[in-house]
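Colleague: any chance you could fold what I've pasted below:
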Amino acid sequence: MSAAGKIVLENADLRMELRRLGATLARLDLRLADGSWRNVVLGSASEADYLGPNIYLGMTVGRFANRIGGARFVLDGTAHEVDANEGPNQLHGGTQGFHSRVWEIAGQGSDWVEFSLCSPDGDQGFPGELEVSARYELFPGGAKVAYRATTSAPTVVNLTNHAYFNLDGEASGNTDDHYLQVRASRYTPNHDDGIPTGEIRDVTGSAMDFRGWRHLGSARVAAEAEAVTRRGGFDHNFVVDGSGMREHCRLMGSRGLTLTVISDQPGLQVYCGDHFDGTQVGTSGTGYVRRAGVALETQAFPDAPNQPHFPSTVLRPGQTYRATTCWVLGESSPVVEEARPRRRG
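Modeller: The predicted structure is shown next:
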């Protein structure tokens, strides 16, 4: 580990660079069939750049990932006001959320590292002292992150890694020519500020139906026509079918790489990076253009503390919060290529 807090893990297939700041996935390089390496996640050029407003590139976000409407919630009859950092709402745990903290290293091996963090009672307005760990690990063909947390008092918890993927390469431009498939029959529509309306809606016949392969550029145009977008793109929570560890989605780049995301979480937030404007300088020194990467955030539903019919995010003393996500990477197989849609013209 360098003074800058970098940790590098490597096996025959993958090389992963992590940072203590934000328990961050800064690079994920896949070894291609020709022996070359390709980085498929976005990252900042320097550690200082990670501390800019609303960056979150590959960072661990919490204590509550995604949004809490009105930056408040009621738990066991007590109202809690939390830090509002997106208008009147809270996003990703507040201004000084977990992404902004330097995590400790609790343990490390040749293909894994575990970070730890103590979040005090009242941190960003959340009740209870929270002890958190994030364990990253490589395995043949993939990587995973496993989060755990315990609390001293009843609280709400929702943790995720906020990696943006570009399977054509970290500095290759936008992801409009990627294809996405999401294992979700329903999603949660948003108000204009990104807070869910509370409805859980069937995707059938809508622009939100990703159960078959969808070309992201074409899907965005359809979503704009149906007026279901924010900032002209996707930023929505999908209700993933099934339970337990299961496939959430597949992403396919235009140059032959595939990513399969497997998790035990109930939701998947798909955000296509419409805020990038060329000013955020990436790992390679290139400015990130609009839609430079796709965030596939496995997590609980946004605003769950205020939506009693959403899966609960309450954690109580004596319980252990767990959330695990696997990223499986590879070059397209004949089966995947056969399923790949053919564009006309």
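
Colleague: CA atoms for contacts and neighbours, from now on please.
Modeller: Will do.

Colleague: which residues sit against the longest helix belonging to the chain?
Modeller: Scanning the chain for the longest helix, with DSSP state H as the assignment, gives helix 216-225. By CA atoms under 8 Å, 6 or more residues apart in numbering, the residues outside helix 216-225 that reach it are Thr175, Asp176, Asp177, His178, Tyr179, Leu180, Ala207, Met208, Thr229, Gly232, Gly233, Phe234.

Colleague: next, the structure of the following sequence, for comparison with the previous one:
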Amino acid sequence: MSSTKIKPMFKFLPQGALIQDFEVAGCNIVLGFPEAALYQTPSSSYFGETIGRTNNRIANASIADVNGKTYQLARNDGHHSLHGGSEGWGKKHFKGPLFVTRHGHESIHFSLVSPNGDEGYPGTVECRVWYTCGAENGQTILDIEYEVELTGDECGETIVGLTNHSYFNLDPNAPTIAGTQVTLTTDQRLDTDADGIPTGDISKHPAVPSSGIPFTLGKDSPSFDDCFVMDKPSQSFLLDTRLQSLRKLVSLYQPNTDLHLEVLSTEPAFQLYTGEGINVPALSTADGQLVSPKGPRAGVAIEPGRYVDAQRKEWRSQCLLEKGRLWGARHKYRAWKGPLGSVD
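Modeller: I've put the predicted structure just below:
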């Protein structure tokens, strides 16, 4: 399985429709591996993957009252299901890349058919991913569009929710993300129990000074594995958010390299994870090339998406996909090199 290089800045792999390279000013700012086989290792930490059939955790690995039934999902995070199960979409081989025109721009397209019963989820669905790469105003741009359709006739509804799980390090020669300045658009997060399952409450995160105020990541702290909320609960959420305006979620700046990254999305929430669980040993490629190990806090993941455990009844409109409807979302990454304040 070979990667596809788009322009000079990006590489993608059919496995997981994943982002392998994201180059800014000659630096690859995403964690990854030089060949596809290494992404299949148990310690690969979801590097660059398209996460599905659902993002984040499903409590007790169970969804109830869908098609009038309860479905048991794969348990791969203690009692819970994480990132689609034991072999989520990030480990699946997508069809593609196909070079297409999307919204008037040159894009590449990946697709995946997930059969009924895949990791316990009901219904056959088709996932479609479009990447549109470019540059404007001195910035390197990557747009991602997701679409999921229930195409099978096995049932009338299912649960879905996608995101991308790239880890970013704006100082690629550094072993950790220490020194990275972070600015969040919101300081509100879902309160969770010790397993990362929401309690139902939303509160200000104690480690975030305030929305819009930058703070700096150190070698060991502050530590995040939290779902930050852009849209608080209401009676109804949009299933397809693509017609919503893109909103800035997170800004990163690394003074050592003068590299910047902004993450935007149409989604109601995002997971911020500082990578404490990264534990990739030294590996070798098929031709004997040594790949250096990567340890805790080697990168920070920003995962726009739906709420954690969005399948619960009060949030279910975020993720309940019925026959004849589409689930959709958009993300945008903007990256550039320059001193702080160099690009608005």
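
Colleague: so what number do they get for TM-score?
Modeller: The TM-score (TM-score structural alignment, normalised by the length of the second structure) is 0.84; 313 aligned residues with a CA RMSD of 2.4 Å.

Colleague: if we can go back for a sec, from the contacts of helix 216-225 of the first structure, which land in strands?
Modeller: Tyr179, Leu180 (DSSP state E).

Colleague: quick check: buried residues in the longest helix of the first structure?
Modeller: Leu216, Gly217, Ala219, Arg220, Ala222, Ala223, Glu224 (16 or more other CA atoms under 10 Å).

Colleague: just the buried members of the contacts of helix 216-225 of the first structure?
Modeller: Thr175, Asp176, Asp177, His178, Tyr179, Leu180, Ala207, Met208, Thr229, Gly233, Phe234.

Colleague: contacts only, for the second one.
Modeller: Which is Asp176 of the first structure. So Asp176 of the first structure contacts His215, Leu216, Gly217, Ser218, Arg291 (CA under 8 Å, 6+ apart).

Colleague: translate it into the numbering of the second structure.
Modeller: Matched across to the second structure, Asp176 of the first structure falls on Ala178, judged by TM-score structural alignment.

Colleague: kindly report the same for the last one.
Modeller: Taking TM-score structural alignment as the alignment basis, one finds that Phe234 of the first structure is matched in the second structure by Phe224.

Colleague: its match touches Gly277, doesn't it?
Modeller: No: applying CA atoms under 8 Å, one finds Phe224 of the second structure not in contact with Gly277, separated by 11.2 Å.

Colleague: tell me the contacts of the nearest residue to Tyr39 of the second structure once chain neighbours are set aside?
Modeller: Closest residue to Tyr39 of the second structure apart from its sequence neighbours, by CA to CA, 6 or more residues apart in numbering: Phe33 at 6.9 Å. Residues in contact with Phe33 of the second structure (CA under 8 Å, 6+ apart) are Gln20, Tyr39, Val291.

Colleague: spatially central residue in the first structure, please.
Modeller: The centroid of the first structure falls nearest to Glu297 when counting by CA atoms, centre = their mean (2.7 Å).

Colleague: give the equivalent position in the second structure for that one.
Modeller: Alignment note: Glu297 of the first structure maps to Glu303 in the second structure; criterion TM-score structural alignment.

Colleague: aligned partner of Glu23 of the second structure in the first structure?
Modeller: Under TM-score structural alignment, Glu23 of the second structure pairs with Asp29 in the first structure.
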